[in-house]
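Student: Structural data only, the sequence is not supplied:
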């Protein structure tokens, strides 16, 4: 691949199995004692993959390349906005992975040189690989929201990748006064964590209510005509925050015509909203590294074979997490963790002849609407004809008891603890 622009991981952050094994085993067996696996990206996908690659012993040389020395989990970050958890509980480092035998490189990636099977870092260092896992996260189609840009995000934060943006949104939320109008611009599919914009509205409403802010309104201007678990959210909004949250679909607002970060306005075909806080969540694509490496298709995401998570354009590269598209599987931390563990198993089989179990996926999602009220959905999935197919979906019901909702809120806390231990512990 040509080009030498430095790419920060936070902004980049088919075939049968038998057909893939032969070309991979040919080179490393002669040249070195241990096959080299490089993982780019230390989020829910990449960190999990690195951990599980070294879990069964030292047969593989596993390198994790990550631009930052800590990771802020996007999942459960809405609870930080709602005042249900401190920011520090979202932040994780890599010491435990290093202790398990993962070799870290904390540096930006300049390019993936696919023909030579090596990763070029910003300082010119080249890291060779026999197999590469790319977990670059998401990036934004800034121009799809007229008037929005990376610069505009400093006044109208997206807060969709954690870190400074999340802290900025929290400061703006905490500064709101009586009568404040909040506008959330929700993105079209596909995007990271389908229920998250609506959980965010819930947590914003909870924070404002808890602080005693009177007369505040939250307007959600959606690019979709429906959203995940919509009846459950709307029912809970009326119970917990009556008259406070208003959702509009494209037929109602007619589309976003412009945002103006200086005037703090959002103009639709229906009206212009003057807001004290605007949270624009732009349409999303695979992180910049996936696009620069030529791993994406016309969707802007990286198509993969569901049975191996190998990139459609390069059988030596696996793409996992939010950047990948392989069928019905959603984009979530739970999904990335699942993809990573399956991919680690597949690679160990390819390079070492380790046991290969049937590839299966699951996803479960909890959305916290109030401290003792959480809803959930999920399903199991399996690969079929190169795609991930959904089986046995389930979702919460409107008539669930308060006791069950409180139990699900506790489940969400336990899931986060277990998930982050599985990734970083």
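Tutor: Alright, I've got the coordinates. Nothing here was measured: the structure is a model prediction, and the numbers come from that model.
Student: contacts, neighbours, all on C-alpha from now
Tutor: Noted.
Student: can you give me the strands for the stretch 1-150 of the chain?
Tutor: 36-40, 61-66, 71-72, 91-92, 103-106, 109-113, 118-121, 126-128, 131-134, 138-140 (DSSP state E, counting those that start in this stretch).
Student: Pasting the second one now:
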């Protein structure tokens, strides 16, 4: 190991950014280690908010966190790039060349030495090989994808509001494949947005007649992470809003015209979103490391990789067994937060020369789903109370507090308070929907 251990975190999502921040403050600031964060983009948006970016109710230009500035404040280094390979013998992370929008090489291929390497690259949508998904569906894995959806939606509304001929069947319809939290929350946000557009000059569009929203899932019910009663309650609320819910419908093909299912249904939709499953990024399966069938890296109980105890994996890209039945820790923000904290403590002790023999234990604090301004429901888990169903303003407050916890880790109390106040003040001058 070098005199000042080199720690590299690959991936600046919730888990990776929180880990780099903690390590920068604890080890980078006093000069006990060199901490480097690598990410393919220059700014961070909390992934559970991407459905709001897609609907246009959250402007990433105002609220995204710039890695370079955050690195300076928190004593770590940021390097822009995409990991392409791993040299375990020489302990080097290899980055691919980076190109700009004109296909000009912006940054050449580089390599960075490490003593400890943490994979925190999150997950991407899993299309399960369904024909037409890649060609005709939008994903919501990244800020750029969510922004692309928002632009496509806005352009479709502008075109429909100004065309001379009558609106065609399905011209403004949206089909969302996958009825997990992302799909359900996106549908509710889109319903809210399409009911507000008349305030901004879209008088020709009648949302009740011209915009139909569909949610499809292969499972027997929506929101399988929630108790069955809550799942049923949410479905009734969605259907009460006019959102069409299709369960036990396996998608067999996606075309430009719409979504085809195994039962023979064809659901027409101009805009299609795929949110039906996740997998680890494809490059993880090509590094010579132990991975499962969806490219998640297999880890031990202390989150080190089965192949190398100098390598860790946290967040959605980690296949972490949480019980004797072999179930994996679910891909949730709370798991990413917990694992980032656990690995930060482990590395602090290891760099001090102390052993760290603890095992990571996932603590499920429940699940919450927001239907925008209409409702928020979920279940909270407690050691004493067990599972408690919550809804209304209590559930809404708890849901918002999850994002505040993420901000507290990144900014501390003072900056989080200022950020919250600034956002409240901007509500009086900003439109409710992003229109540009």
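Tutor: Happy to help now that I have it. Everything quoted here is computed from the prediction, not taken from an experiment.
Student: that older thread, can you redo the strands of the stretch 1-150 of the first structure as CSV with mean neighbour count?
Tutor: Shown next, in CSV, are the strands of the stretch 1-150 of the first structure (neighbours: other Cα atoms under 10 Å):
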stretch, mean neighbour count
strand 36-40, 25
strand 61-66, 24
strand 71-72, 21
strand 91-92, 16
strand 103-106, 17
strand 109-113, 24
strand 118-121, 20
strand 126-128, 17
strand 131-134, 26
strand 138-140, 26
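Student: do you know which of these lies nearest residue 251 of the first structure?
Tutor: strand 138-140 (24.0 Å; Cα to Cα).
Student: which residues are contacting the next helix or strand after the closest one?
Tutor: Remark: after strand 138-140 of the first structure, the chain's next helix or strand is helix 164-174, criterion DSSP states H and E. Helix 164-174 of the first structure is contacted from outside by 77, 81, 154, 157-160, 204, 207-208, 277, 279, using Cα atoms under 8 Å, 6 or more residues apart in numbering.
Student: Narrow the residues you listed to those that are buried.
Tutor: 77, 81, 157-160, 204, 207-208, 277, 279 (16 or more other Cα atoms under 10 Å).
Student: What are the boundaries of the strands in the stretch 301-425 of the first structure?
Tutor: Under DSSP E, counting those that start in this stretch, the stretch 301-425 of the first structure gives strands at 302-303, 310-311, 314-319, 324-325, 361-370, 373-384, 387-395.
Student: if you compare those, which one is most tucked away?
Tutor: strand 324-325 (a mean of 32; mean count of other Cα atoms under 10 Å).
Student: Tell me the counterpart residues of that one in the second structure, please.
Tutor: Counting by TM-score structural alignment, strand 324-325 of the first structure lines up with residues 318-319 of the second structure.
Student: mean shift between the matching stretch and the first structure?
Tutor: Once fitted to the first structure, stretch 318-319 of the second structure is off its aligned match by 1.2 Å on average (mean Cα distance after the TM-score superposition for the first structure).
Student: For that stretch, which outside residues touch it?
Tutor: So stretch 318-319 of the second structure is contacted by 291-292, 296-299, 328-329 (Cα under 8 Å, 6+ apart).
Student: Also stretch 330-343 of the second structure?
Tutor: For stretch 330-343 of the second structure, contacts defined as Cα under 8 Å, 6+ apart pick out 14-16, 18-19, 22, 48, 303, 314-316, 329, 360, 362-365, 406.
Student: what's the helix or strand for residue 221 of the second structure?
Tutor: Counting by DSSP H and E, residue 221 of the second structure is found in no helix or strand.
Student: Would you mind listing the residues in contact with the closest residue to it other than its chain neighbours?
Tutor: Excluding the flanking residues, the one nearest residue 221 of the second structure by Cα to Cα, 6 or more residues apart in numbering is residue 247, at 5.8 Å. Taking Cα under 8 Å, 6+ apart as the contact definition, residue 247 of the second structure lies against 216-222.
Student: If we use 7 Å, what do you get?
Tutor: By Cα atoms under 7 Å, 6 or more residues apart in numbering, the residues touching residue 247 of the second structure are 216-221.
Student: how far out from the middle of the chain is the match of strand 324-325 of the first structure?
Tutor: Distance of stretch 318-319 of the second structure from its chain centroid, counting by Cα atoms, centre = their mean, to the nearest Å, is 16 Å.
Student: Repeat that for stretch 174-188 of the first structure.
Tutor: 23 Å.
Student: So for it, what gets flagged as buried?
Tutor: Buried residues in stretch 174-188 of the first structure (16+ other Cα under 10 Å): 174, 176-177, 180-188.
Student: Take those residues and lay them out in CSV including secondary structure and distance to residue 271 of the first structure.
Tutor: CSV is the format used below for these (DSSP: H, G, I helix; E, B strand; the rest coil; distance: Cα to Cα, whole Å):
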residue, secondary structure, distance to residue 271 of the first structure
174, helix, 26
176, coil, 22
177, coil, 23
180, coil, 17
181, strand, 14
182, strand, 15
183, strand, 13
184, strand, 15
185, strand, 14
186, strand, 17
187, coil, 19
188, coil, 20
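Student: Closest to residue 148 of the first structure out of these?
Tutor: Nearest member of these to residue 148 of the first structure, counting by Cα to Cα, is residue 185, at 11.2 Å.
Student: Can you tell me which of the contacts of residue 247 of the second structure has the most neighbours?
Tutor: Using other Cα atoms under 10 Å as the neighbour test, those are led by residue 216, with 29 neighbours.
Student: Can you tell me what that residue aligns to in the first structure?
Tutor: That one, residue 216 of the second structure, aligns with residue 221 by TM-score structural alignment.
Student: Help me confirm that its match is found in a helix?
Tutor: No: read with DSSP: H, G, I helix; E, B strand; the rest coil, residue 221 of the first structure is strand and lies in no helix.
Student: ok, now how distant is it from residue 182 of the first structure?
Tutor: Residue 221 of the first structure sits 11 Å away from residue 182 of the first structure when distances are taken as Cα to Cα, to the nearest Å.
Student: Check residue 78 of the first structure too.
Tutor: From residue 78 of the first structure to residue 182 of the first structure the distance is 15 Å (Cα to Cα).
Student: cool, residue 259 of the first structure as well?
Tutor: Counting by Cα to Cα - residue 259 of the first structure and residue 182 of the first structure are separated by 13 Å.
Student: Residue 129 of the first structure matches what in the second structure?
Tutor: Alignment note (TM-score structural alignment): residue 129 of the first structure maps to residue 114 of the second structure.
Student: Alright, I will stop here.
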